[in-house]
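In: Sequence first, then the predicted structure:
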Amino acid sequence: MTDDQKTYVIAGAAAAISLIAWLALVVVPAWKSYWRVRDRLVATLLSVYVLAAFVLAGAGVGAAVLWYFSDRL
């Protein structure tokens, strides 16, 4: 297995774990909080914004780490 393949496997596993965590910790409680389908769908759609915020925060932290420690890599 090449280094690129290892990187893709690790990134894919991290994405899958993050998606499962988002579903279990954000979407399922939002879905169970309402009984009308319309409200459930709106809650799910709004939880996508939470997911986007987590992704952007993670990208920002990763970019900051690379910015400050790129000379040591």
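Out: Sure thing, it's come through.

In: use CA for all of it now, contacts and neighbours both
Out: Noted.

In: which residues are contacting whatever helix or strand residue 18 lives in?
Out: Secondary structure assignment for residue 18, by DSSP states H and E: helix 3-22. By Cα atoms under 8 Å, 6 or more residues apart in numbering, the residues outside helix 3-22 that reach it are residue 51.

In: Now find how far off-centre it is within its chain.
Out: 11 Å (Cα atoms, centre = their mean, to the nearest Å).

In: following it, which helix or strand shows up next?
Out: helix 28-32.

In: buried sites along that following helix?
Out: Using 16 or more other Cα atoms under 10 Å as the test for burial, helix 28-32 gives 30, 31.

In: what's the angle between the very next helix or strand once past it and helix 3-22?
Out: Following helix 28-32 in sequence order, the next helix or strand is helix 37-69 (DSSP H and E). Between helix 37-69 and helix 3-22, the angle comes out at 140 degrees (axes from the mean of the first three to the mean of the last three Cα atoms, to 10 degrees).

In: another structure for you, compare them:
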Amino acid sequence: MSNTEVTYLVGACCTVFALAAYVAFILVPAWTAYSRVWQRMAAAVLSLYVLAAFVALGVAGGAAIVWFWDRIGV
């Protein structure tokens, strides 16, 4: 297995685990908090904003690590 394949495998596993965490910890509680179908659908759509915020936070953290890597390394 090449280094590129390992990188793709790690990225795929992280994506699957992140989506599973989103479903388990954000989407399911938002869905079960309401009884009417339209309220549940609205909560599911609005929970996408939470997902987008987490993705943006992860991208910003990764960008900060890349930007400051030469200062962090010894």
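Out: Perfect, I can see it now. Values in this document were obtained by computation on a predicted structure and should not be read as measured data.

In: TM-score of the superposition?
Out: Aligned and superposed, the two chains score 0.94 in TM-score terms (TM-score structural alignment, normalised by the length of the first structure); 72 aligned residues with a Cα RMSD of 1.1 Å.

In: circling back: please tell me which residues of the second structure the helix holding residue 18 of the first structure aligns onto.
Out: Matched against the second structure by TM-score structural alignment, helix 3-22 of the first structure falls on residues 3-22.

In: That stretch vs the first structure - mean distance after superposition?
Out: For stretch 3-22 of the second structure, the mean deviation from the first structure after alignment is 0.4 Å (mean Cα distance after the TM-score superposition for the first structure).

In: do stretch 51-61 of the second structure as well
Out: Comparison of stretch 51-61 of the second structure with the first structure after fitting gives an average deviation of 0.4 Å (mean Cα distance after the TM-score superposition for the first structure).

In: Okay, buried residues for that stretch please.
Out: Judged by neighbour count using 16+ other Cα under 10 Å, the buried positions of stretch 51-61 of the second structure are residue 51.

In: Can you name the residues in contact with that stretch?
Out: residue 22.

In: what span of the first structure lines up against it?
Out: Residues 51-61 of the first structure are where stretch 51-61 of the second structure aligns, taking TM-score structural alignment as the criterion.

In: Check the offset of the matching stretch from the chain's centre.
Out: 7 Å.

In: Equivalent analysis for stretch 54-70 of the first structure, please.
Out: Computed by Cα atoms, centre = their mean, the chain-centroid distance of stretch 54-70 of the first structure equals 14 Å.

In: Give me the aligned partner of residue 33 of the first structure over in the second structure.
Out: When the second structure is aligned by TM-score structural alignment, residue 33 of the first structure is paired with residue 33.

In: how many other residues sit next to the spatially closest residue to that match that is not a sequence neighbour?
Out: Ranked by Cα to Cα, 6 or more residues apart in numbering and with sequence neighbours excluded, the top spatial neighbour of residue 33 of the second structure is residue 40, at 7.7 Å. Counted with other Cα atoms under 10 Å, the neighbours of residue 40 of the second structure add up to 18.

In: I appreciate the help and will end here.
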